[in-house]
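Participant: Any chance you can model this:
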Amino acid sequence: MRNNFRDTKDQHRINERIRVPEVRLVGDNVEQGIYPTREALRIAEEKELDLVEISP
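Facilitator: Alright, predicted model coming up:
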């Protein structure tokens, strides 16, 4: 029987695999808004978190 669930790694792009120029940043202890992807990555790294693309 074939597994219909995709591997979690393939489900969402994370960190440097995000290929859009801007992202909407949401989360605890962060000012929500639209950020250049590089700045959002920097913020995530400072907080020791991953940046995850939910809806491309």
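Participant: hey, let's count contacts and neighbours off CA atoms from now on
Facilitator: OK.
Participant: What are the buried residues along whichever helix in the chain runs longest?
Facilitator: Assignment by DSSP state H gives helix 37-46 as the longest helix of the chain. For helix 37-46, burial by neighbour count (16 or more other C-alpha atoms under 10 Å) applies to 37-38, 40-41, 43-44.
Participant: to compare against the first, here's another:
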Amino acid sequence: MTTTEPRRNWTPDQRRRVAAAARASIAIRERGGREVPQWIRDVAEGKPTTVPPEHS
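Facilitator: Below you'll find the predicted structure:
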């Protein structure tokens, strides 16, 4: 599982680990009073995402 590997090639276990990491990131940001980008919420829910423009 790399950032260059298409998400459709990820195994179910890899998808669960990525979603869990996204949920943890959301919790940390919310506790700190920081904004949570929508793309992180989408990853946590398993929705398809695109790279945010600031990371292109």
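Participant: Would you pull the TM-score for this pair?
Facilitator: The TM-score (TM-score structural alignment, normalised by the length of the first structure) is 0.31; 24 aligned residues with a C-alpha RMSD of 2.3 Å.
Participant: Sort out which one of the buried residues of helix 37-46 of the first structure lies nearest Leu25 of the first structure for me.
Facilitator: Ala40 (6.9 Å; C-alpha to C-alpha).
Participant: what's the distance between the closest one and Ile34 of the first structure?
Facilitator: As for Ala40 of the first structure, its distance to Ile34 of the first structure is 9 Å (criterion: C-alpha to C-alpha, to the nearest Å).
Participant: tell me, what's touching the two both at once?
Facilitator: Counting by C-alpha atoms under 8 Å, 6 or more residues apart in numbering, the common neighbours of Ala40 of the first structure and Ile34 are 23, 25.
Participant: Is it correct that Arg23 of the second structure is in contact with Ala44?
Facilitator: Yes. Arg23 of the second structure lies in contact with Ala44 (C-alpha atoms under 8 Å); the separation is 5.5 Å.
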